[in-house]
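Novice: Structure, please.
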Amino acid sequence: MSVLGFDIGNENCVVAVTKQRGIDVLLNDESKRETPAVVSFGEKQRFLGSAGAASTTMNPRSTVFQVKRLIGVKFREPSVQDDLRLLPFETSEGPNGGVLVHLQYLNERHTFTPVQILAMLFAHLKQITEKNLEIPVSDCVIGIPSYFTDLQRREYLYAAEIGGLRPQRLMHDCTATALGYGLYRTDFSNSGPTNVVFVDIGHCDTQVTVAAFEPGHMKLLSHAFDSNLGGRDFDEVLFRYFATQFKEQYHIDIDSNVRASIRLRASCEKLKKVLSANPEAPLNIECLMEEKDVKGFIKRDDFEKLSSNLLERISIPCRKALADSGVTVHKIDSVELVGSGSRIPAITRILASLFRREPRRTLNASECVARGCALQCAMLSPTFRVREYEIQMYCRSQVQDSFPFSIGISVAEDTSGRPSYYLLIQEGHPFPSIKMFTSRRSDTLHFEVFYANQNGLPSSLSTKISSYTIGPSQVSHTEKVKVKVRIYLNIHGIVTLEAVSVSLNRYALIL
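Specialist: Predicted coordinates:
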């Protein structure tokens, strides 16, 4: 039996598997270690992964990609609208305020939710895994951004279950990276913690985590993020630059042609990588639009000037992570830079200036999350035996993470009708964890769980997590019962109602 780690990126997916002697990254049908997160619907069949990516240009309006950004979000949210403007397929608002995807499939118009699309990707990755290992697989740990809300986490679990998987844990990306980093290091000092900053600049977001390592121990100190700053934003800077240039030089409007836009964005992504290693780079595309061949040229210095506002934002989550961790810059021992969008030289210079040390790239930028997830899955699985040192190091197979949001509860009073507010979980609190609160009342107990700090959320439309009603209590109006409620922030970072006890004088009822 094998256990898996999944890194579902905005652009590509990576699958790692734990074997008896280590962790391997699996190859797809094209012998590549990364599988595009693309689902394309043709006239007679679906194309997933690499085959779906090959159909993007020819069938753009029936090809769904960047679905990670559409999971558990509201259609009317401004950042979601900004994302949808860059996507070629048709979308609308669903009954619950979420996103619906409309496309042609089997000569009919179909509507899918992002959860259904993500489930197709999970099923495809499961198929690739079983083909590689020649055995059925189900147990897995899935990497998610630390800024995912309760609804996004629930929908990820739902999509994985539809895809035939059995998630053991949803794990923060940088936590998985830190786990893989700490396991293989043997040079931690005995005189005090070794503080490491992990900066993960992905395709669509930036995440920063501060972790403290000691021999036999790892502690996550803080998480910070910018959910709308990633490699694709730098691609968009190049896209806008050349779209304006081609409109003036060749008299073509790239924005009016979906296929031309997709081809130019793909070329700009490749150009960005060339600029990471060279001071200047050309751009040549044949028959981009209206049978016109186009040529362009840009210097790295000009690209950095055009991206100056994006580069300035890189330091914001870094500073917040440092402030929340309580660690000063002078006590940072190392900075690890990972993620597909981390190769821009200007980003390295900014981080070096901020942390006063050169960022290191000792981890595989694209595979570290999947590897860390596979390692955690092995620790959680009863079929794998992990060395005693490693179990002690990571709290008996369960890595205790740091929760990036504050959670409060609002309890409706039974007499005045006015709610009372309590801070249940402080930002940075370790999880999994259990919290309790007590209320005395003579009728129904109704309370809501919500995110306490709206400014710290990636979504601006709703802070509500869930609501519960307990009762009514079978007592007279002159009597009051004591209701104890246990709230569990589980291993996935999801809030659940663990238990309720109702007592009157000497009697108690456990629900």
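Novice: okay, CA-based contacts and neighbour counts for the rest of this
Specialist: Will do.
Novice: Surely S146 touches H172?
Specialist: Yes - between S146 and H172 there is a contact at 5.0 Å, judged by C-alpha atoms under 8 Å.
Novice: The two: which is more packed in?
Specialist: H172 (27 against 24; other C-alpha atoms under 10 Å).
Novice: this one next, for a side-by-side:
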Amino acid sequence: MTDSEPISIGIDLGTTYSCVATWMNNHVEIIANDQGNRTTPSYVAFSDQDRLIGEAAKMQIGRNPMNTIFDAKRFIGRRFDDENAKKAMMHMPVKVSADAHNKPKFDVEAYGEQKSFYPEEISAMVLTKLKQTAEAFIGKTVRNAVITVPAYFNDAQRQATKDAGAIAGLNVLRIINEPTAAAVAYGLDKMSSKEKRVLIFDLGGGTFDVSLLTMEDGVFEVKATAGNTYLG
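Specialist: I've put the predicted structure just below:
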């Protein structure tokens, strides 16, 4: 990458933690945040005076649970009456309600008044934090990003994730499957031109996914995926 080339970043937008990386000096550099950590909690909190994102938001959840939002990824691109969304609501202190189009929204008290935020907006706040983390490290404005999503995400969930990126001021070049990103990270796409089967285990902070991929000439195809969305 030369100084004249636009900077691109890769973002793993996770259920409980997220991280950002870029290609630098011929290798992938996972970028540490302002706390020195290479992962950032996917938490957003509101108070009368402030909005907190990441570690600061997670640290104060004990004294401000009703205004601290996490697990937004479990709602993004889903309907309010979706069974998975209903299950997620049972584990959250934040009030979740439906808008006129049956989309879920988080109802909190922010800046001294009642406000509602969609999952895309909360995810965008986390993405903005990661964008700022990358810019502080690289020393340049970042616009282009690739964001990973679970292989089982449907079109609505993928589009909602892309929308979150746009809200964060990112030009989302691609939405790619998390197991595919893992396979590429390990260089499996360069090992052989012959067809191979690859099994990817992804044990995250909030979910566990297993995906079966086929690989041929550097092209991956997800054949099957399974897992537990509450094992992590």
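Novice: TM value for the aligned chains?
Specialist: Once superposed, chain against chain, the TM-score is 0.90 (TM-score structural alignment, normalised by the length of structure 2); 226 aligned residues with a C-alpha RMSD of 1.9 Å.
Novice: Which part of structure 1 matches the helix of greatest length in structure 2?
Specialist: In structure 2, assigned by DSSP state H, the helix with the most residues is helix 119-138. Aligned by TM-score structural alignment, helix 119-138 of structure 2 corresponds to residues 114-133 of structure 1.
Novice: picking that back up, what helices and strands are in contact with the longest helix of structure 2?
Specialist: For helix 119-138 of structure 2, the elements it packs on are strand 17-24, strand 44-46, strand 51-53, strand 104-110, helix 155-167, judged by 3 or more C-alpha pairs under 8 Å, 6 or more residues apart in numbering; DSSP states H and E.
Novice: So which of these is nearest M66 of structure 2?
Specialist: Nearest of these to M66 of structure 2, taken as C-alpha to C-alpha: strand 104-110 at 6.8 Å.
Novice: which residues of structure 1 does that closest one align to?
Specialist: Counting by TM-score structural alignment, strand 104-110 of structure 2 corresponds to 99-105 in structure 1.
Novice: Mean deviation, the matching stretch versus structure 2?
Specialist: Mean deviation of stretch 99-105 of structure 1 relative to structure 2 after superposition (mean C-alpha distance after the TM-score superposition for structure 1): 0.8 Å.
Novice: Give the helix, strand or coil label for the residue located most distally from the centre of structure 2.
Specialist: Relative to the C-alpha centroid of structure 2, counting by C-alpha atoms, centre = their mean, K194 is the outermost residue, at 32.3 Å. Counting by DSSP: H, G, I helix; E, B strand; the rest coil, the backbone at K194 of structure 2 sits in coil.
Novice: So for it, what's the nearest residue that isn't a sequence neighbour?
Specialist: E216 (5.5 Å; C-alpha to C-alpha, 6 or more residues apart in numbering).
Novice: ok, the one you found touching K196?
Specialist: Yes - between E216 of structure 2 and K196 there is a contact under C-alpha under 8 Å: 6.5 Å.
Novice: for the residue farthest from the centre of structure 2, what are its contacts?
Specialist: Taking C-alpha atoms under 8 Å, 6 or more residues apart in numbering as the criterion, K194 of structure 2 is in contact with M215, E216, D217.
Novice: So it versus A183 of structure 2, what's the distance?
Specialist: K194 of structure 2 is 15 Å from A183 of structure 2, where distance means C-alpha to C-alpha, to the nearest Å.
Novice: Which residue comes closest to N132 of structure 1 once chain neighbours are left out?
Specialist: Here the residue nearest N132 of structure 1, using C-alpha to C-alpha, 6+ apart, is L26, at 7.2 Å.
Novice: After alignment, which residue of structure 1 pairs with E29 of structure 2?
Specialist: In structure 1, E29 of structure 2 lands on D24 (TM-score structural alignment).
Novice: elements contacting the host helix or strand of its match?
Specialist: Per DSSP states H and E: D24 of structure 1 is located in strand 22-25. On a contact count with 3+ C-alpha pairs under 8 Å, 6+ apart, strand 22-25 of structure 1 meets strand 12-19, helix 368-380.
Novice: With structure 2 overlaid, report how far it is off on average.
Specialist: After superposition onto structure 2, strand 22-25 of structure 1 sits on average 0.6 Å from its aligned residues (mean C-alpha distance after the TM-score superposition for structure 1).
Novice: now that strand: how far from the chain's centre is it?
Specialist: The gap between where strand 22-25 of structure 1 is centred and where its chain is centred comes out at 22 Å by C-alpha atoms, centre = their mean, to the nearest Å.
Novice: swap in stretch 273-283 of structure 1?
Specialist: So, by C-alpha atoms, centre = their mean, the centroid of stretch 273-283 of structure 1 is 29 Å from its chain's centroid.
Novice: same thing with stretch 194-208 of structure 2?
Specialist: So, by C-alpha atoms, centre = their mean, the centroid of stretch 194-208 of structure 2 is 17 Å from its chain's centroid.
Novice: now the end-to-end length of stretch 99-113 of structure 2.
Specialist: With C-alpha to C-alpha as the measure, stretch 99-113 of structure 2 spans 18 Å from end to end.
Novice: ok, now stretch 332-349 of structure 1?
Specialist: 17 Å.
Novice: Which residue numbers in structure 2 does it align to?
Specialist: Taking TM-score structural alignment, stretch 332-349 of structure 1 hits no residues over in structure 2.
Novice: Stretch 369-382 of structure 1 now?
Specialist: By TM-score structural alignment, stretch 369-382 of structure 1 lines up with nothing in structure 2.
Novice: Any chance you could list what contacts that stretch?
Specialist: Stretch 369-382 of structure 1 has contacts (C-alpha under 8 Å, 6+ apart) with 3-7, 14-18, 23-25, 139-143, 168-169, 171, 173-180, 384-386, 391, 397-399.
Novice: can you pull the buried residues of it?
Specialist: Judged by neighbour count (16 or more other C-alpha atoms under 10 Å), stretch 369-382 of structure 1 contains these buried residues: 369-381.
Novice: same question, stretch 25-39 of structure 2
Specialist: So, applying 16+ other C-alpha under 10 Å, buried residues of stretch 25-39 of structure 2: I30, I31, A32, N33, R38, T39.
Novice: Could you give me the buried positions within the host helix or strand of E221 of structure 2?
Specialist: According to DSSP H and E, E221 of structure 2 maps onto strand 219-228. Across strand 219-228 of structure 2, burial judged by 16+ other C-alpha under 10 Å covers F220, V222, T225.
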